[in-house]
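Chemist: Model the following, please.
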Amino acid sequence: MAAVEPVVDEPAAVADLGAERALLVADVHAGIEVGLRYERGVELESRADERVDRLCSLIDGTGADRIVVLGDLAHRIGAPEGEEREELETLVSAVTDRVPLTLVEGNHDAGVAEAFADEIQVIGPEGGILREGPRPDARQSDLAVLHGHTRPDPAIRSADVVCMGHEHPQVRLEDAVGGSRTERAWLRGPLKPAVFGDEEASDGGGETAASGPELVVFPAFNERSGGTWINVEGGSFLSPFLPEGLAAGDAYLLDGTRLGDFRRI
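Modeler: Modelled structure (predicted):
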């Protein structure tokens, strides 16, 4: 099985793609402070430089040969301009000076994909399979990536692991005296084949008889971007195939703590 290993205490993971080591992150939302200013009238000090430094530090620290952004590199929908465009230009330049950048097009990225088409590789919204050249070993497995705001391309059904963003999973944890805190989280579990249109794989009770690839839902790289409460009653998932598309799923904190079945946290 393709190994996707989270970087401890970071909303990022690494994966070996044959001869290439990839760093994966999701939902960078560059320019979010500009977006919040226009959308909600909220004034926040920009963390643009910090975001660039964190990405570059992760590339250097993990020895990655490539960085893959699982959608929403930018925050505002549409063609980037002004301060957001400046941040994106700085970020893309700093990253691509180190390694190639692959962007899986998210619902915020149509303008970004067009604006930086000459500098980055773009994978469409329905996702694709990452593979470094021909398989040197028949036992080598494939890793699929998508953003998650649309249903995945059935072609990635053959992958062993599917990585996605979009959801920004987070949990609310309470202590013994009633205090609570919010933590970003990972969500991992087997995808039901019905997500790929394999309705014939369902049994008479509507449950899936065979599981598909493992799904890894990434926490948002940008801590200001909010998220989906996966353990709060009434919490609403954003993806059109979640949570129904998961046969089962465990949640993990960024430090690696396993919280167990996200439906029972």
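
Chemist: From here on, just use CA atoms for contacts and neighbour counts.
Modeler: Fine.

Chemist: May I have the secondary structure class of the residue in the chain sticking out farthest from the centre?
Modeler: Most distant from the centre of the chain: V177, at 33.8 Å, with distances by C-alpha atoms, centre = their mean. Secondary structure for V177, judged by DSSP: H, G, I helix; E, B strand; the rest coil, is coil.

Chemist: and it, what is it in contact with?
Modeler: V177 sits next to no residue when contact means C-alpha atoms under 8 Å, 6 or more residues apart in numbering.

Chemist: mind listing the helices in the stretch 101-250 of the chain by residue range?
Modeler: Counting by DSSP state H, counting those that start in this stretch, the stretch 101-250 of the chain has these helices, from start to end: 110-115.

Chemist: Can you report how many residues lie near E50?
Modeler: When counting by other C-alpha atoms under 10 Å, one arrives at 10 neighbours for E50.

Chemist: what's the answer for A176, then?
Modeler: Number of residues near A176 (other C-alpha under 10 Å) recorded here: 6.

Chemist: just the one 5 residues further on next, same as before
Modeler: Each residue near R181 was counted by other C-alpha under 10 Å, and the total is 9.

Chemist: That one: what's it in contact with?
Modeler: By C-alpha under 8 Å, 6+ apart, the residues touching R181 are 172-174.

Chemist: How about R98?
Modeler: Neighbouring residues of R98 by C-alpha under 8 Å, 6+ apart: 56, 59.

Chemist: Next: L88.
Modeler: L88 makes contact with 30-31, 74, according to C-alpha under 8 Å, 6+ apart.

Chemist: Now, the contacts of R181 that are in strands?
Modeler: 172-174 (DSSP state E).

Chemist: Which stretches in the stretch 151-265 of the chain count as strands?
Modeler: 161-164, 169-174, 180-190, 214-217, 228-229, 250-253, 258-261 (DSSP state E, counting those that start in this stretch).

Chemist: out of those, which comes closest to D49?
Modeler: Minimum separation from D49 across the strands of the stretch 151-265 of the chain (C-alpha to C-alpha) falls at strand 180-190, 21.5 Å.

Chemist: structure for this one too, so we can compare:
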Amino acid sequence: MPEPVFVTGEPALVINQTLVIADIHIGIEYEYRRSGIHIPSQTEKLINKLETLIKKTKAKRLVILGDVKHKVPGISFQEEREVPVFLKHVSEKVPIDIVPGNHDSGLKDYLSENVKLHSSKGFRHENVFFSHGHAWPDKGFLETKYLLMGHVHPAAEFTDKLGYKWSEPVWVKAKIKKQELERQYKTKLKTTPEVVVFPAFNEFAGRIAINKPLREIDLKHKTGPPSPIFRICKLKEARTYLLDGTCLGRLGNLQ
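Modeler: Now for the predicted structure:
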């Protein structure tokens, strides 16, 4: 199976004619409105963006790594209206596979004909495993080369000489601590899959600056993003990439 390739300038990846994205968070505007911030619905923009990417990459299938919708628990009126529209429009272009995330409660009631909802433990295709990242994946992922996941919304935070701070969404490629994985799955491993963590597809979905301070996850105190796999990654050695493909080097050096 071909290697995964980042789509330059976009929070999307292509592998074997399959376009992969994560964290769409349809309906997040409702949460902003409750805080007094009025953002118009982004769903039409997200549909257009995806359709452009499908055409650009000549993808034959779309995989969404969870959090299609935003409200948890339950579903908002906006999501009831816009999730079916989103899935219908996009699934008319290509079949869709969804790994449900922690925000996707009730999603099964709003699926279109050309959409398949998998287990929250993820699914395997050849040497790639697709997961949201909020839960331990099915043990089948141990036999794959890559684990693709979302959930974390990773970003790198920068500070200029005047103290101004800003963040940029990033890709993260990391190895898993083998002993931790063996302990969790009660097995012995020769190698572990490489983890690829996706930036959020929706720019309004928020970001976690994983380098300020470095979130070398403290298992005892449970700090950092609530992802069991991310917690046991070798984050200091992980490599980070901007959406334009620029390699920022090792996360441990990105302070």
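
Chemist: What value does the TM-score take for this pair?
Modeler: Once superposed, the chains reach a TM-score of 0.87 (TM-score structural alignment, normalised by the length of the second structure), with 243 aligned residues with a C-alpha RMSD of 2.1 Å.

Chemist: thinking again about what came up before, so which of the contacts of L88 of the first structure hold up in the second structure?
Modeler: Mapped onto the second structure and checked by both residues aligned by TM-score structural alignment, their matches' C-alpha atoms under 8 Å, the contacts of L88 of the first structure keep the contacts 30, 74.

Chemist: Among the contacts of L88 of the first structure, which one sits closest to N107 of the first structure?
Modeler: Nearest to N107 of the first structure among these: A74, at 9.6 Å, using C-alpha to C-alpha.

Chemist: mind listing what that closest one touches?
Modeler: Going by C-alpha under 8 Å, 6+ apart, A74 of the first structure touches 27-32, 80, 84, 88, 108-109, 112.

Chemist: Trace it over to the second structure, please.
Modeler: Using TM-score structural alignment, the partner of A74 of the first structure in the second structure is K69.

Chemist: returning to what we had before: counting only helices, which of the contacts of A74 of the first structure make the cut?
Modeler: Applying DSSP state H to those, the entries found in helices are 32, 84, 88, 112.

Chemist: one step back: quick check: of the ones in strands among the contacts of R181 of the first structure, which lies closest to G227 of the first structure?
Modeler: When those are compared for distance to G227 of the first structure (C-alpha to C-alpha), R172 comes out closest, at 11.2 Å.

Chemist: The closest one -> the second structure?
Modeler: Looks like R172 of the first structure aligns to E157 there (TM-score structural alignment).

Chemist: ok, that match - how many residues close by?
Modeler: Around E157 of the second structure there are 20 other residues, counting by other C-alpha under 10 Å.

Chemist: Name all residues that make contact with the nearest residue to it once chain neighbours are set aside.
Modeler: Counting by C-alpha to C-alpha, 6 or more residues apart in numbering, S167 is the residue found nearest to E157 of the second structure once chain neighbours are left out, at 4.2 Å. When contacts are counted by C-alpha under 8 Å, 6+ apart, S167 of the second structure is found next to 155-158, 209.

Chemist: Take the residues you listed and map them onto the first structure. Which survive?
Modeler: The contacts of S167 of the second structure retained in the first structure, by both residues aligned by TM-score structural alignment, their matches' C-alpha under 8 Å: 155-158.

Chemist: Quick test: name the residue nearest the centre of the first structure.
Modeler: The centroid of the first structure falls nearest to G165 when counting by C-alpha atoms, centre = their mean (2.5 Å).

Chemist: which residues sit in contact with it?
Modeler: Taking C-alpha under 8 Å, 6+ apart, we find G165 of the first structure in contact with 26-27, 70-71, 146-148, 217-220.

Chemist: and which of those residues is nearest to M1 of the first structure?
Modeler: Of all those, V217 has the smallest distance to M1 of the first structure: 16.8 Å, by C-alpha to C-alpha.

Chemist: just the kept ones among the contacts of S167 of the second structure now: which is nearest T246 of the second structure?
Modeler: A156 (12.3 Å).

Chemist: Look up how far Y146 of the second structure lies from that closest one.
Modeler: The spacing between A156 of the second structure and Y146 of the second structure, counted by C-alpha to C-alpha, to the nearest Å, is 23 Å.

Chemist: Same check on S112 of the second structure?
Modeler: Distance of S112 of the second structure to Y146 of the second structure, computed by C-alpha to C-alpha: 28 Å.

Chemist: repeat for L117 of the second structure
Modeler: Per C-alpha to C-alpha, L117 of the second structure is found 21 Å from Y146 of the second structure.

Chemist: same deal with P225 of the second structure?
Modeler: From P225 of the second structure to Y146 of the second structure the distance is 20 Å (C-alpha to C-alpha).

Chemist: more crowded one of these two?
Modeler: Ranked by neighbour count (other C-alpha under 10 Å), P225 of the second structure and Y146 place Y146 first, with 23 against 17.

Chemist: can you pull the contacts of the residue mapped onto the more buried one from the first structure?
Modeler: Pairing criterion TM-score structural alignment: the partner of Y146 of the second structure within the first structure is identified as V161. By C-alpha under 8 Å, 6+ apart, the contact set of V161 of the first structure is 1-2, 142-144, 213-216.

Chemist: Now the two most distant members of the residues you listed.
Modeler: D142 and V216 (13.9 Å).

Chemist: Could you find the closest non-adjacent residue to the equivalent of E43 of the first structure over in the second structure?
Modeler: For E43 of the first structure, the aligned residue in the second structure is H38 (criterion: TM-score structural alignment). Nearest residue to H38 of the second structure, sequence neighbours excluded (C-alpha to C-alpha, 6+ apart): Y32, at 6.5 Å.
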